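Trainee: Structure for this input, please:
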Amino acid sequence: MTLLIDKAEQALRVKGEQLNRRWYPEYHLAARAGWMNDPNGLVWFEGWYHAFYQHHPYSTQWGPMHWGHARSRDLLHWEHLPVALAPEGPEDKDGCFSGSAVVNGNELALVYTGHKFHGCPASDDNLYQVQCLATSEDGIHFNRQGQVLDTPAGLHHFRDPKVWKEGESWYMVVGARTEDTGMVRLYRSEDLRHWHDEGVLAVAPQGMGFMWECPDFFTLRGKQVLMFSPQGMQAEGYSNRNLFQSGSIVGHWQPGENFVQEVAFQELDHGHDFYAPQSFLAPDGRRIVIGWLAMWESPMPEQRDGWAGMLSLPRELTLTAENRLQMRPVKEVEAMRQDFSSWSAQTLDNQALCVMDHCETTEVILEWDRVGSDAEQYGIALEEGMRLYVDNQAQRLILERHYPQFGLCGQRSVPLPQTAALSLRVFFDKSSVEVFVNDGEACLSSRIYPDQRKLHIFAWSGKAVLNESGAWYLK
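Mentor: Take a look at the predicted model:
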């Protein structure tokens, strides 16, 4: 263990004992203490799922990035492992930024961005971001191999490598920025150490962002999906309401050819808090994605409790025949279900009913009969702070949070699907809610900060009919 990693571990041991756990998640991955953002290096290696993440172990603020590390047999019960990377070399002296992991023979290889300034850090002219390699035989202790790809001439923002194997070659996409235009660049290697420039894979059209972070590139249903997080897209109506977005474009690509886009950019998650998703392949072939369940420049009340940031539920990705990317909770979450409580089918008529006295680690299922429901608003409410409801006038499903004491108020929404029934799976943890609409048609994920946890169902200005309703306690 290096000196800086040992120092980080000592700080985490002390700070971990001081956490206030009132909002600390029970079944989502969060750091032992300190700051967490982007998931990195999601991979299956020798019987374990590994999740690395951007981490500042010394405070609850973003700082010089380390790589936190945890592993799991089932994607839900996580064992924290020692910090994997610390900024301790000339190539990453100002931070070990985001990247990915691949299995190369009997080794686990981490490819990540070394962040460094040559001179005053106040100017991007002095910023250099290079791609680096670290390897491990046990999946716990990593040997730094140093820089493997330098910053291209004329670029300063050049980060977040995602590596995969295609035939006998390794490929890597890297997010980049030229002036105020985001792009994704492509590289090829035979050994993970020597990389050949394959040109620009995709570039942002007007209005699509000044930087494309955290690119991911994979195949579903014979199509290629470019998933990325554009910075600088302007809000338009109900779309792009967060500071930064995460989404995908679908098209066709094969080695040696250009990527041909076939559908427009689609947001992945429509809640307040979802960013920097990364995908990986499970041993059974599922494409699984995990994102950061937070948002830049959004208040994070848990910082006063000794920690900040968490990761989303793992979600299985699929692609529809219409080239729409869909997300569903991985099947493993069903193993957490305990003690189902049925609320029984009922009609609400301009009223609210308490259905749970304490909704904390819970999966709620609801199926609303839209044909038989004429209320102006109907849905569920967690005390005064969170509502998930149908607005019949706007014809939208709305996720609303109201925590004025923390500066967290506002709505996110999706159009109502054109179906007679509206089916919802809603996952509550101690400071999060994740909503899955009609088996993956849409997702909305947000951080919440309740002090009381009574859950109500309601219908106002009319009646609403439930075909099915109830909840599992999740253990």
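Trainee: rest of the way, CA atoms for contacts and neighbours
Mentor: Fine.
Trainee: which ones are touching residue 375?
Mentor: 349-350, 392, 459-464 (CA atoms under 8 Å, 6 or more residues apart in numbering).
Trainee: Closest one of those residues to residue 470?
Mentor: Closest to residue 470 out of the contacts of residue 375 is residue 464 (15.9 Å), distances taken as CA to CA.
Trainee: Without its sequence neighbours, what residue ends up closest to the residue nearest the centre of the chain?
Mentor: Nearest residue to the geometric centre of the chain (CA atoms, centre = their mean): residue 291, 0.9 Å. Closest residue to residue 291 apart from its sequence neighbours, by CA to CA, 6 or more residues apart in numbering: residue 277 at 3.8 Å.
Trainee: Secondary structure element holding the one you found?
Mentor: Here residue 277, judged by DSSP states H and E, is contained in strand 275-281.
Trainee: The helix or strand just after that strand packs against which elements?
Mentor: Toward the C-terminus, strand 275-281 is succeeded by strand 287-292 as the next helix or strand (DSSP H and E). The contact analysis (3 or more CA pairs under 8 Å, 6 or more residues apart in numbering; DSSP states H and E) places strand 287-292 against strand 34-45, strand 275-281, strand 315-319.
Trainee: okay, the angle between strand 287-292 and strand 275-281?
Mentor: Strand 287-292 and strand 275-281 are oriented at 150 degrees to each other (axes from the mean of the first three to the mean of the last three CA atoms, to 10 degrees).
Trainee: helices or strands next to the next helix or strand after strand 287-292 in the packing?
Mentor: Sequence order places strand 307-308 as the next helix or strand after strand 287-292, per DSSP H and E. For strand 307-308, the packing partners by 3+ CA pairs under 8 Å, 6+ apart come out as strand 34-45.
Trainee: who touches the residue lying closest to residue 270 once chain neighbours are set aside in this structure?
Mentor: Closest residue to residue 270 apart from its sequence neighbours, by CA to CA, 6+ apart: residue 444 at 4.7 Å. Contact analysis of residue 444 by CA under 8 Å, 6+ apart lists 269-272, 399, 412-413, 434-436.
Trainee: let's see this one next to it:
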Amino acid sequence: MEFLNIEKYTYLEEKHRGYLDQLKDFCKKSPRLPRYHIHPPCGLLNDPNGLCYFEGKYHVFYQWFPFAPKHGMKHWAHVISEDLVHWEWSEEMLVPDHEFEKNGCYSGNSIEAGGKQYLFYTANYKTKQGKVPKQALAVMEKDGKIHKYSGNPVIDGAPEGMSGEIRDPFVFEKDDSYYMMLGGSDLDGTGQILIYKSADLLSWDYRGNLDLGRQDLGTMFECPAYMEIDGKDVLLLSLIGRAAQEERFQNEFSTVCFTGRIDLEKLTFETETMEELDKGFDFYAPQMFCGKGGRPLMFGWFGCGVQELPYFREDMWQHALTLPREICIKDGRLYQMPAQEIISQFSALDIKRGQIIIPEENAWRLHLISDTECKTEIHIGESYDHLKIVMDPIKGQFIADRSCLKQKISEEYGTRRVCPLDTHKSVEVDLYYDNTFLEIYIDGGKDVMSLRLFPESYKVEMI
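Mentor: Prediction:
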């Protein structure tokens, strides 16, 4: 088909429907579509937004530029599921069609109150002098219809001492009040978490910035997310400008998880642990929410920064969300594993050292238990074009190495990622592969790696 060159800051209107339908039909033929990862029908996907379980269904929104596989005018696309496996497209989405959001509906979360789901987002508003931060609200009714609040924006402008780079509201209820976290940067170029308070979700008072007790986290914070899990306060934070540290923080942008104790009166977070949330190549902007029965769940963006992945121009779609992950606290830190509903969808492989397997399906899972005294390798692909996974109990390392793949991805940020292991101890590893998307769960989800790979062959070899 003939692709149109649509201007970057164009929002979706009825006049675009015909072209968009053609584009969706074209993208359905892509040989690289995943089965179980939420992906865009066309164009580019990034941050998960507004995650919730509402009126008996899961609702996932995500940042979406419909017209091309590149960053542009962001909408909130919307998919719905009853089981976290089968997702249906919804036309009830956020389209940036008002003046106060003239440059896009940026990220945010949602909260249920009074039988309605309140969707908070950043209304991107650019001027010649710079950005004017605006936070906005839409409401989803019980019948699924969405309308924007007539009093938008609910927060207009930046507090004194802060730059215009303030975004990604995360709203939650605690101690009979509503709080909003916003990521931002101050005038000195240091990342900050802004805290607002409200009694009604409509009027918001700025309380100050959250003290994390450290100053080495970068120049800008994005996508804060907070939840109390198993008696611990958990804070997720996506970082811009965080310097690499040996094998850590190697990606363009990083995401960290804090556990500890938050004090919203003193505006402090007493940190007990801080870890990279995902030690792979392709992960950013996760969001936590409560699923059915209050179960803590999380999705992340299966991507990072301004990537140009192989085949994106010919496929006309780019990126996906991670699998839905169940999260819990063990030994004081966050653990992640795929939600139980999704695990059974993947065909299980069985492989032994010295074997080669060619999977019959392009979505499979593999459970491994490493040796305690010798190195084990898994290769996905051919000898001349493969991903190398190394479990080394002697050096105490788990390694994912993309250097032997022909199709290169963001080489400027390195070709391998390393996770430390206990030396001379066995470790259990679970791989979930979904047609170019790979999630690796180490030691029961103590550590996770998410990465893309595009080998010509998907055979699996254990060495």
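Trainee: What would you report as the TM-score here?
Mentor: In this superposition the chains share a TM-score of 0.90, using TM-score structural alignment, normalised by the length of structure 2; 440 aligned residues with a CA RMSD of 2.1 Å.
Trainee: rewinding a little: from residue 286 of structure 2, how far off is the equivalent of the residue nearest to the centre of structure 1 over in structure 2?
Mentor: Counting by TM-score structural alignment, residue 291 of structure 1 corresponds to residue 300 in structure 2. According to CA to CA, to the nearest Å, residue 300 of structure 2 and residue 286 of structure 2 sit 4 Å apart.
Trainee: what do you get for residue 174 of structure 2?
Mentor: 21 Å.
Trainee: Tell me, how many residues neighbour residue 320 of structure 1?
Mentor: 11 (other CA atoms under 10 Å).
Trainee: Nearest residue to it in space, please, no chain neighbours.
Mentor: residue 326 is the one closest to residue 320 of structure 1 (CA to CA, 6+ apart), at 7.4 Å.
Trainee: Wait, residue 268 of structure 1 touches residue 445, no?
Mentor: No - contact criterion CA atoms under 8 Å: residue 268 of structure 1 and residue 445 do not qualify, at 10.4 Å.
Trainee: Where does stretch 242-254 of structure 2 end up in structure 1?
Mentor: Counting by TM-score structural alignment, stretch 242-254 of structure 2 corresponds to 233-245 in structure 1.
Trainee: So what does the residue nearest to residue 291 of structure 1 match up with in structure 2?
Mentor: Aligned partner of residue 277 of structure 1 by TM-score structural alignment: residue 286.
Trainee: same check, this time on residue 159 of structure 1
Mentor: Looks like residue 159 of structure 1 aligns to residue 167 there (TM-score structural alignment).
Trainee: Kindly report the same for residue 106 of structure 1.
Mentor: So, by TM-score structural alignment, residue 106 of structure 1 is matched to residue 115.
Trainee: Could you count how many residues lie near its match?
Mentor: 11.
Trainee: do you know how far it is from residue 275 of structure 2?
Mentor: 36 Å.
Trainee: what does residue 253 of structure 2 give?
Mentor: 14 Å.
Trainee: what's the answer for residue 154 of structure 2, then?
Mentor: As defined by CA to CA, residue 154 of structure 2 lies at a distance of 33 Å from residue 275 of structure 2.
Trainee: try residue 283 of structure 2
Mentor: Noted for residue 283 of structure 2: a distance of 14 Å to residue 275 of structure 2, by CA to CA.
Trainee: Please compare the two by neighbour count and tell me which comes out ahead.
Mentor: Taking other CA under 10 Å, residue 283 of structure 2 and residue 275 do not tie; residue 283 has more neighbours (26 against 16).
Trainee: Which of the three states applies to residue 374 of structure 1?
Mentor: Three-state call for residue 374 of structure 1 (DSSP: H, G, I helix; E, B strand; the rest coil): coil.
Trainee: before we move on, back to that, regarding the residue nearest to residue 270 of structure 1, which helix or strand does it belong to?
Mentor: Under the assignment here (DSSP H and E), residue 444 of structure 1 is part of strand 442-447.
Trainee: about what we covered before: neighbour count: residue 174 and residue 286 of structure 2, which is higher?
Mentor: residue 286 (25 against 11).
Trainee: The strand ranked longest in structure 1 - contacts with which helices or strands?
Mentor: Longest strand of structure 1, by residue count under DSSP state E: strand 455-474. Strand 455-474 of structure 1 sits against strand 337-342, strand 346-356, strand 362-369, strand 377-382, with contacts defined as 3+ CA pairs under 8 Å, 6+ apart.
Trainee: corresponding residue for residue 452 of structure 2 in structure 1?
Mentor: Residue 452 of structure 2 maps onto residue 447 in structure 1, by TM-score structural alignment.
Trainee: Structure 2: matching residues for the strand or helix carrying residue 327 of structure 1?
Mentor: Here residue 327 of structure 1 sits within strand 325-329, counting by DSSP H and E. Alignment of strand 325-329 of structure 1 against structure 2: residues 334-338, by TM-score structural alignment.
Trainee: just so I have it, where are all the helices in the stretch 1-150 of structure 2?
Mentor: 17-27 (DSSP state H, counting those that start in this stretch).
Trainee: Please, where are all the strands along it?
Mentor: All strands of the stretch 1-150 of structure 2, identified by DSSP state E, counting those that start in this stretch, fall at 43-54, 57-65, 75-81, 88-89, 110-113, 116-123, 126-127, 130-131, 134-140, 146-148.
Trainee: Just send those back as JSON lines, with mean neighbour count too.
Mentor: Formatted as JSON lines, the strands of the stretch 1-150 of structure 2 follow (neighbours: other CA atoms under 10 Å):
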{"stretch": "strand 43-54", "mean neighbour count": "26"}
{"stretch": "strand 57-65", "mean neighbour count": "25"}
{"stretch": "strand 75-81", "mean neighbour count": "22"}
{"stretch": "strand 88-89", "mean neighbour count": "12"}
{"stretch": "strand 110-113", "mean neighbour count": "18"}
{"stretch": "strand 116-123", "mean neighbour count": "25"}
{"stretch": "strand 126-127", "mean neighbour count": "12"}
{"stretch": "strand 130-131", "mean neighbour count": "14"}
{"stretch": "strand 134-140", "mean neighbour count": "22"}
{"stretch": "strand 146-148", "mean neighbour count": "17"}
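Trainee: would you list those in TSV and tack on distance to residue 29 of structure 2?
Mentor: Putting those into TSV (distance: least, CA to CA, whole Å) gives the following:
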stretch	distance to residue 29 of structure 2
strand 43-54	14
strand 57-65	19
strand 75-81	20
strand 88-89	18
strand 110-113	33
strand 116-123	33
strand 126-127	37
strand 130-131	39
strand 134-140	33
strand 146-148	31
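Trainee: on that earlier part again, which residues are in contact with the strand holding residue 327 of structure 1?
Mentor: So strand 325-329 of structure 1 is contacted by 248, 268, 313-320, 436, 439-443 (CA under 8 Å, 6+ apart).
Trainee: Fine, thanks again, bye for now.
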